[in-house]
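Peer 1: sequence and predicted structure are below.
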Amino acid sequence: MRIALFATCIGDTMFPQAPQATVTLLERLGHEVVFPEGQVCCGQMHANTGYFEKAAQLIRNHVRTFSPVLDGQWDAIVVPSGSCTGATRHEQALVAEHVGDTALARRATQVAARTYDLTELLVDVLGVVDVGAYFPHRVTYHPTCHSLRITKVGDRPYRLLEAVEGIDLAPLPEEKVCCGFGGTFSMKNSETSTAMLADKVSNVMSTRAEVLVTGDYSCLMHIGGGLSRLNSGVRIMHLAEILASTKDAPFNGFQSFAPSAQEAVIR
């Protein structure tokens, strides 16, 4: 297959190891990955905070950039983020309708139908669960809110992780509870966000995992900051990084620290 990569703005600017690992993995599985250079933000941040006109500008760019999938130039669009996949599917057309651009809404819906979270692409489209990965570490998985409730990736991440050779997958207590990030929620409601983060970090540490993994680096950034400030020793990795790692070629994006959302904005 020929697959277009939507790297996402946080992946492109702060955590490139996630899109890099996505490319490494898909190419190892025998597929061609292309990177449409016109891509920027999908508009999720602007839409979530009520800046619909600004969001619509970004959505127009996104739809224009990824429309070649509708002409058969690519077979699918892959996104290493449940959050951005969900925004593409469930926000872009709504925002376009809100600003009165019905043509954009229609086109956005068509592009969204060919857009997949990485786990969906692997399991549903490519029909693979065992991707040949090797990762001999104790790992716990946090299913992010958007991946659970918007994109609805279900058990796909667990199935992919369970098939990794050498992995010790530890259940995360209260796994479906939000980590407190929520984009600008963590800035506007910092005390509540910090309390939620403390609970999540405590649960992660209780698993005695070496690595915390999710499918969204936004949440990893938030939880990773909390883990780092406690000197927990727990590392953070995107699911794609683990799936890209093999015995012969361990993926080299193994990260030990990511700033919290607050620290990232200040920097």
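Peer 2: Perfect, I can see it now.

Peer 1: contacts and neighbour counts: CA atoms only from here.
Peer 2: OK.

Peer 1: show me what contacts the spatially most central residue of the chain?
Peer 2: Among the residues of the chain, the one closest to the centroid is residue 81, at 1.9 Å (Cα atoms, centre = their mean). With contacts taken as Cα atoms under 8 Å, 6 or more residues apart in numbering, residue 81 has the following neighbours: 8, 117, 118, 147, 215, 216, 217.

Peer 1: try 10 Å this time
Peer 2: Neighbour list for residue 81: 6-8, 10-11, 18-19, 87, 116-119, 144, 146-147, 151, 214-218, 238-240 [criterion: Cα atoms under 10 Å, 6 or more residues apart in numbering].

Peer 1: among the residues you listed, which ones are buried?
Peer 2: Buried positions within the contacts of residue 81, assessed by neighbour count (16 or more other Cα atoms under 10 Å), are 6-8, 10-11, 18-19, 87, 116-119, 144, 146-147, 151, 214-218, 238-240.

Peer 1: so where do the strands sit in the stretch 151-267 of the chain?
Peer 2: 168-170, 211-214, 235-238 (DSSP state E, counting those that start in this stretch).

Peer 1: quick one: the last one to chain centroid distance?
Peer 2: The gap between the average C-alpha position of strand 235-238 and the chain average comes to 12 Å, counting by Cα atoms, centre = their mean, to the nearest Å.

Peer 1: cool, the second one as well?
Peer 2: Here strand 211-214 is found 12 Å from its chain centre; the criterion is Cα atoms, centre = their mean.

Peer 1: against that first model, consider the following:
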Amino acid sequence: MKVGLFIPCYINQLYPQVAIATLELLEKLNVDVYYPSTQTCCGQPLGNSGYEDDSKGACQLFVENFKEYDYIVGPSGSCIYHVKKHFDILEQTEDVIKVRNNAYELCEFIVKILGKTDLGAKFPYKVGLHKSCHGLRGLNLGSCSEKMDEHFSTEEELLNAVEGLELMSLNRKDECCGFGGTFSVFEEAISVKMGKDRIQDHLDSGVEVITGADHSCLMHMEGLINRDNKPLKVMHIAEILNSSI
């Protein structure tokens, strides 16, 4: 299988270590992975702000960049969700449908397509998992607290297999961090309060490192953590799954 690696714009610009960890992880799993060098934003920021028509160019370029691959894999639940659910604004050609159907968030791809959970990682720390709204409720990466479904979590499966890692139980396991893209700009006060509530839950639960599959949420909380000098480290799940310390 040929896999196209999609690296969201904010990860490319601000968190290149997450992109590198994602690539190295896929290569360790013997995936035939490629990085289309002309890729850009998937169009999510414009779509989230109510300018879907203006995002069509970015969406179509995404399709052109990734249409030749069997799977498209990215370390961002929200971006992958946008591709799968919001590329309906494009004419539904064979290429568009193929890209939408074959786009996968990293953890989902590893567990559901590759059938792997133990990746040989080592990470001797107490970890708190932030389940992003797009990944949890959009991509169905885990069960939701508002439903009485049997518990499951793709991310937990992977983290529980990491040697030395202690996955801490939170009081509110799937509460929103308040980022929400442009919501954090237009509703700053509410966004900050929600983020601080999530951080406090991790602190109360004895967490040393917060992780998750959406670095946009982690970026939001990391900014609040650094501003308030809280004793927490933030790492994308790809970095932990690629760790051998």
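Peer 2: Looks like it came in fine. Computed from a predicted model, the values in this text were never measured in an experiment.

Peer 1: superposed, what's their TM-score?
Peer 2: Remark: TM-score between the superposed chains equals 0.92 [TM-score structural alignment, normalised by the length of the second structure]; 235 aligned residues with a Cα RMSD of 1.3 Å.

Peer 1: can you give me the helices for the stretch 151-267 of the first structure?
Peer 2: Counting by DSSP state H, counting those that start in this stretch, the stretch 151-267 of the first structure has these helices, from start to end: 156-162, 185-188, 190-206, 217-229, 239-244, 261-266.

Peer 1: Throw the ones you listed into CSV and include distance to residue 25 of the first structure, thanks.
Peer 2: Output for the helices of the stretch 151-267 of the first structure, formatted as CSV (distance: least, Cα to Cα, whole Å):
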stretch, distance to residue 25 of the first structure
helix 156-162, 13
helix 185-188, 32
helix 190-206, 27
helix 217-229, 17
helix 239-244, 5
helix 261-266, 28
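
Peer 1: so which of the ones you listed is the most surrounded?
Peer 2: Per-stretch averages of neighbours, counted by mean count of other Cα atoms under 10 Å, single out helix 239-244 among those, with a mean of 26.

Peer 1: okay, and that one goes to which residues in the second structure?
Peer 2: Under TM-score structural alignment, helix 239-244 of the first structure corresponds to residues 237-242 of the second structure.

Peer 1: who wins for proximity to residue 2 of the first structure among the strands of the stretch 151-267 of the first structure?
Peer 2: Closest to residue 2 of the first structure of those is strand 235-238 (Cα to Cα; 22.9 Å).

Peer 1: the closest one packs against which elements?
Peer 2: Applying 3 or more Cα pairs under 10 Å, 6 or more residues apart in numbering; DSSP states H and E, one finds that strand 235-238 of the first structure contacts helix 17-28, strand 138-141, strand 211-214, helix 217-229.

Peer 1: please repeat the previous calculation with a cut-off of 7 Å.
Peer 2: strand 211-214, helix 217-229 (3 or more Cα pairs under 7 Å, 6 or more residues apart in numbering; DSSP states H and E).

Peer 1: which residues in the stretch 1-150 of the first structure form strands?
Peer 2: Listed in chain order (using DSSP E, counting those that start in this stretch), the strands of the stretch 1-150 of the first structure are 2-5, 32-34, 76-79, 115-117, 138-141.

Peer 1: redo the ones you listed as a markdown table? Include distance to residue 264 of the first structure.
Peer 2: Output for the strands of the stretch 1-150 of the first structure, formatted as a markdown table (distance: least, Cα to Cα, whole Å):
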| stretch | distance to residue 264 of the first structure |
| --- | --- |
| strand 2-5 | 25 |
| strand 32-34 | 29 |
| strand 76-79 | 22 |
| strand 115-117 | 25 |
| strand 138-141 | 23 |
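
Peer 1: which of those sits closest to residue 168 of the first structure?
Peer 2: Closest to residue 168 of the first structure of those, according to Cα to Cα: strand 138-141, at 4.4 Å.

Peer 1: counterpart of the closest one in the second structure, which residues?
Peer 2: When strand 138-141 of the first structure is compared against the second structure (TM-score structural alignment), it corresponds to residues 126-129.

Peer 1: stretch 180-199 of the first structure now?
Peer 2: Counting by TM-score structural alignment, stretch 180-199 of the first structure corresponds to 178-197 in the second structure.

Peer 1: other residues contacting that stretch?
Peer 2: Among residues not part of stretch 178-197 of the second structure, those counted as contacts by Cα atoms under 7 Å, 6 or more residues apart in numbering are 49, 177, 217, 220, 221, 224.

Peer 1: what of stretch 28-39 of the second structure?
Peer 2: In this structure, residues lying in contact with stretch 28-39 of the second structure by Cα under 7 Å, 6+ apart are 1, 2, 3, 4, 5, 62, 65.

Peer 1: out of these, which two sit at the greatest distance?
Peer 2: Across these, the two members that end up farthest from each other (Cα to Cα) are 1 and 62, 19.4 Å apart.

Peer 1: settle it for me: which of the two has more neighbours?
Peer 2: Between residue 1 of the second structure and residue 62, counting by other Cα atoms under 10 Å, residue 62 is the more crowded of the two (23 against 9).

Peer 1: I'd say the more buried one and residue 55 touch.
Peer 2: No - if you go by Cα atoms under 7 Å, residue 62 of the second structure and residue 55 don't touch, sitting 10.8 Å apart.

Peer 1: what is the nearest of the contacts of stretch 28-39 of the second structure to residue 201 of the second structure?
Peer 2: Proximity of the contacts of stretch 28-39 of the second structure to residue 201 of the second structure, judged by Cα to Cα, is greatest for residue 5, which lies at 33.3 Å.

Peer 1: show me what contacts the closest one?
Peer 2: If a contact means Cα under 7 Å, 6+ apart, then residue 5 of the second structure has 33, 34, 35, 72, 73, 74 as its contacts.

Peer 1: same check, this time on residue 40 of the second structure
Peer 2: With the criterion set at Cα under 7 Å, 6+ apart, residue 40 of the second structure makes contact with residue 9.

Peer 1: now it: how far from residue 237 of the second structure?
Peer 2: When distances are taken as Cα to Cα, to the nearest Å, residue 40 of the second structure and residue 237 of the second structure turn out to be 23 Å apart.

Peer 1: before we move on, what about residue 168 of the second structure?
Peer 2: Per Cα to Cα, residue 168 of the second structure is found 15 Å from residue 237 of the second structure.
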